Each structure stands twice: as C-alpha cells, then as structure tokens.
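Peer 1: Got a predicted structure here, sequence first:
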Amino acid sequence: MTSSPRQPHHSLALRTLTTLVSVDPMATAILATVSEQFKNLFFFDWKPRKTRKTVRFADTCGRELCEIRVAAESSDCPPTLDPSVLERYRTDGSEEEHKFVWIPSFPQPAADFTRFLRTLLQNKVALENVVVNGTDVLGTVKVANMESEAENGEKSVFVRYTTNGWASYLDKSAVENARVRNTSTFDFEIPGDGEQVEFCICFKTNDGEYWDSNKGNNYILNRMEM
C-alpha cells in the first residue's frame, strides 16, 4: 500500500484554517493573521545560497604568469616619434641670439603719477610705461581726448624710433585699446635691434600733432649682454 506524500506541518495548519473560513466567516481575520505568522515562522531564515568566488593565478594553471613581447624594426627604418617630442629638442639658435636685455635709461613715467598727469595735460600725449618682451619693446601711451574728436573722431598715435642714432628711423602705429571720457590708451610694439633703441611718441589729430619726447631727450633703452 502506497502512502500519500507527507505534507508540511505549516501546509496542514493553513489548510485547516481555510476550512474554518467556510464554517465561520469570522475566521477570515484570524486566517490572515495566522498565515503571516506561519510565513515568518517557516521562511524568515531562508536566504539564497551564495556562490563562493575564488581567484587563481595563471601559473597555478600551468600558464605563464607574464608575457613578454619584443617589438623590432629594421635597422634602416628610423623610429617614428611624436612631433611634440621632437619640438622639445628642436632649436633654431634663437636662444643663443637673445642672451641680452634692454635696460631703460628712464624711470617708468606712470611711477611718478603727478608728473605723468602734468605731461599729459601739457602735451596731450604721454608715455605711460614700457615693458621688454624678449627682444621687443612694448609700451602704453595715454592721450587726451580732444573736443574736436567729438565731431569727426579722427586721431592716431605712432612711435618714431631709431636703432642707429637717427641715421634713419621708422614710424610704428599704436593701437587703441581703451577709451574713457577724458583719455584714451594706445599700445605699441617696436623691435629691439642694434645696441640702442631710441624713440618718441606722436599724437596726431585734425588740430595738429602733439609730441612726447621726454623733454627733448627721447626715450632710450640700452642693450646689456647676459
């Protein structure tokens, strides 16, 4: 005689409570509460089994722990280098040529602000400062905004300079970069060649030309070897 499979105790208990519901509807609430309790009783400690992870090194499996590869190129084929690498070692001799600095023979005009303003009011144009950048000479100039400018707005500033003691000279235009109600600022750049650079500044308007020549002495920078 074959016996029927044995039912779990909690299944039998739940089936018994379910039968009670058909007898007494009041047992519905009891069934809900007891069912939750049975579930907590029989299933609270059940967790899925975790697979254990292991780590194996290649040499324990009969393989090489490291692999060495040698890249070779033919002897008549030069290696290919990134251009940025070559740029680090490229030289055109300019570093050797630029081993000198320009030394101004005058103080920075704007350092004495009272004197600077006096020059600007009297001459309508004044050198503000000078900066040496490599072999080039950079500077800024302040000019007074004239009443006649309001009508036509025409004005220009240029630097007249020489590197051979005025045996010859060149005029280099300055560029306006700022303007306020009473003044405008111009930038200029002139190349530094020879042993000495000498320059003066001209402010040109429809009313005429105004010069700042450092009271007739001009602005002079002397070359000093490093």
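Peer 2: Ah, there it is.
Peer 1: When you work out contacts or count neighbours from here on, use the C-alpha atoms and nothing else.
Peer 2: Noted.
Peer 1: How about residue 226: what's its closest non-neighbour residue?
Peer 2: residue 100 (4.8 Å; CA to CA, 6 or more residues apart in numbering).
Peer 1: one more structure, for comparison:
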Amino acid sequence: MSADNCGIDEDQCTPKPCKAGQNPAETNHERNDINSFDDIDPKKAEETARKLFGHSTKYLLPEHAERGKTHQRSKSLKEVGEKPPPSPTRRKSVRFADALGLELTDVKVITNAERELPPEIPAQVLQSLRRSHEELTEATKQFIEKHRYLTPLFNQPGSAREFLGKVFTQAVCLESAVVSDMTILGTIRVRNLHFEKKVGVRWTYNDWKLCFDAPTEYVHGSSDGTTDKFSFTITAPNNMEVGGKVELCVRFEIPGNTFWDNNQGHNYVFECFSQGYSTLSTSPDDSLWRFT
C-alpha cells in the first residue's frame, strides 16, 4: 500500500529519531506546537531546549540572548586611574666640542677699555690683601732670622788617605765636623804621647775680634794604643750675620809641650746661610688677582 493510497502525509510516515526512553509521539507533538520563537515560553526555554536537543545547553530567545550577553572589556582600554606604560626612552649620547672640530675655550677680547672695563676690586679687599702681605713679609723675615745654618767650607779631614800620617806628624788633627743648624759637632784625634792630655778648641764668629775656648771630652773606647779621640760641641749665635764665618783651630797640650792644628794656617771655616723663600714676592701687587 502506498502513501498516496492511504491518504497519509508522507512526512508523517517518516519516522523521527528519538532518544532512548523518550516517547516519539510526545517529542513530535512538542515540536509541532512550536512554530516560531514567539511560541516558546521564556520561563520554560531551558526545559524546552533540553527536550528539543537532548542536553542541558541553555536555549535563549533572541531578545533574551541579547539581554543576557556579557560584554568583555577590551584589553586596550585602561582602568580609571591606571598609569600608562612608560614610553621607551631615547638613548642619550654625549659629544665633546673637540670631536666636532669646535674650540674648547671661549676667549673674550676687550677692545674698548672705556666701554668694557674689567671688574674693580673693592678698596677693603685691596687693603686686606696688602695688610696680609705685610704680615706675611714680616713673619718671613723672622723665619729667616731664626732659621740659619752653618756649612763647612772644607772636606772632612778624617776621610783623607793621609789623615793618620798628619796625626803622627802634628800630634793632633781635626777628624770630623758636622753641623746641625748653628751647632758644630766635632771629633779630634791626638797622638798618645802622654797619659795626661788636655785638648781644646779655639773659635770665633767675628773675625777674631772675640774668641772662645771650647772644652772637649774623651770618647770612651776610642783608643787604639797609639791615638785617642776627643769630642766637642760649639753653638754659634742664632742672630749671626748671613755670610758671616765661624773659624776654629785645635789645641793639644801635654806636660812641657803644646801642639796646634789650624788647617795649615787657614783654620777650619764654616759659613752662615739663611733659609728663605726665593719665590716670595716683595710687592703686594703680586699678591692680587689680575683680571684680563
């Protein structure tokens, strides 16, 4: 029997798939009842979707879908108060003037002295500088006067090859003389001619207008059997004139005889020098700043 003969619609004869446990007639009935989205009850939309599609996917009407749609904020939009990311900084570079062929100094030449005069130094500043210079000059003079020293004008006799020969020939000879400022520290070597000996130094600092005798002391352990050593100390005046000279000679006495060592008639001479600042200016104008 064909479908045309029985008077039944062909669509109604086509079986519709259904899930297990589901009544096909019931499903077809519900589907036939829904002709458009307007036939769906919004309150039963989820239940209807479950019956139509066989799962719990939520079925929304167009207006409900539009109403329940959630909008995600664009990532490009910034929250209120949020600081924008720092812009990439430009790398800085330093170039020097000489590398660019430029001059390193800027020289200004004053061509019109009447219109462009150098800055004037206040009078009180000049006065203060002059007063400071005068005080410095006076202090320097005192420093020079207090710091004088002697320098021997002869070679040390004890370093000479013929020294011992002179001791045996003269019986007495100055061996060494070192200076510390205005003080002379010396030693004398004498021939051991007698147990009783008297050794002294005669000296002057004003060309023998005045002369002084300085005592000596025996240096313990200095005897070698044929000679003995004595030491002495002489201090010249601190205010001695610069360029002045200290002269001395040595005397050796034994019972019945006296021997002298006067450097073969020239005496042993020490000259007085002063310590000062050769670069010190004597003009107060040199202590001022110069403006050009």
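Peer 2: Yes, it's here. Not measured: the values here are computed from a predicted model.
Peer 1: care to give me the TM-score?
Peer 2: Here the TM-score for the pair of chains, by TM-score structural alignment, normalised by the length of structure 1, is 0.53; 128 aligned residues with a CA RMSD of 1.9 Å.
Peer 1: any idea how far the residue nearest to residue 226 of structure 1 is from residue 131 of structure 1?
Peer 2: 15 Å (CA to CA, to the nearest Å).
Peer 1: Check residue 222 of structure 1 too.
Peer 2: Taking CA to CA as the measure, residue 222 of structure 1 falls 13 Å from residue 131 of structure 1.
Peer 1: Stretch 154-165 of structure 1 maps to which residues in structure 2?
Peer 2: Stretch 154-165 of structure 1 corresponds to residues 196-207 in structure 2, going by TM-score structural alignment.
Peer 1: Give me the distance between the two termini of the matching stretch.
Peer 2: 32 Å.
Peer 1: List the residues that contact the residue sitting nearest the centre point of structure 1.
Peer 2: Central residue of structure 1 (CA atoms, centre = their mean): residue 84, 19.2 Å from the mean position. Listed by CA atoms under 8 Å, 6 or more residues apart in numbering, residue 84 of structure 1 has no contact partners.
Peer 1: so is it in a helix, a strand, or just coil?
Peer 2: Each residue gets one of three states, and residue 84 of structure 1 gets helix by DSSP: H, G, I helix; E, B strand; the rest coil.
Peer 1: how much space between it and residue 101 of structure 1?
Peer 2: The value you get for residue 84 of structure 1 to residue 101 of structure 1, if CA to CA is used, is 29 Å.
Peer 1: aligned partner of residue 181 of structure 2 in structure 1?
Peer 2: In structure 1, residue 181 of structure 2 lands on residue 134 (TM-score structural alignment).
Peer 1: gap between its match and residue 95 of structure 1?
Peer 2: Counting by CA to CA - residue 134 of structure 1 and residue 95 of structure 1 are separated by 10 Å.
Peer 1: the more surrounded of the two?
Peer 2: More crowded of residue 134 of structure 1 and residue 95, by other CA atoms under 10 Å: residue 134, with 13 against 8.
Peer 1: List the residues that contact that one.
Peer 2: 98, 101.
Peer 1: what do you get for the one 5 residues further on?
Peer 2: Residues counted as contacts of residue 139 of structure 1 (CA under 8 Å, 6+ apart) are 127, 128, 129, 130, 131, 187, 188, 189.
Peer 1: tally of neighbours for the first one?
Peer 2: By other CA under 10 Å, the residues close to residue 127 of structure 1 number 24.
Peer 1: cool, the second one as well?
Peer 2: Residues lying near residue 128 of structure 1 (other CA under 10 Å) number 21.
Peer 1: what residues does the host helix or strand of it touch?
Peer 2: Using DSSP states H and E, residue 128 of structure 1 sits within strand 125-133. With CA under 8 Å, 6+ apart as the test, strand 125-133 of structure 1 has contacts from 101-102, 108-110, 116, 119-120, 137-144, 201-203, 210-212.
Peer 1: show me the contacts for residue 201 of structure 2.
Peer 2: Residue 201 of structure 2 is in contact with 213, 214, 215, 216, 232, 248, 249, 250, 251, counting by CA under 8 Å, 6+ apart.
Peer 1: mean shift of the helix or strand it falls within relative to structure 1?
Peer 2: In this structure, residue 201 of structure 2 sits in strand 198-204 according to DSSP H and E. For strand 198-204 of structure 2, the mean deviation from structure 1 after alignment is 0.4 Å (mean CA distance after the TM-score superposition for structure 1).
Peer 1: quick one: buried residues of the helix or strand following that strand?
Peer 2: Downstream of strand 198-204 of structure 2, the next assigned helix or strand under DSSP H and E is strand 212-215. Of the residues in strand 212-215 of structure 2, residue 214 count as buried by neighbour count, 16 or more other CA atoms under 10 Å.
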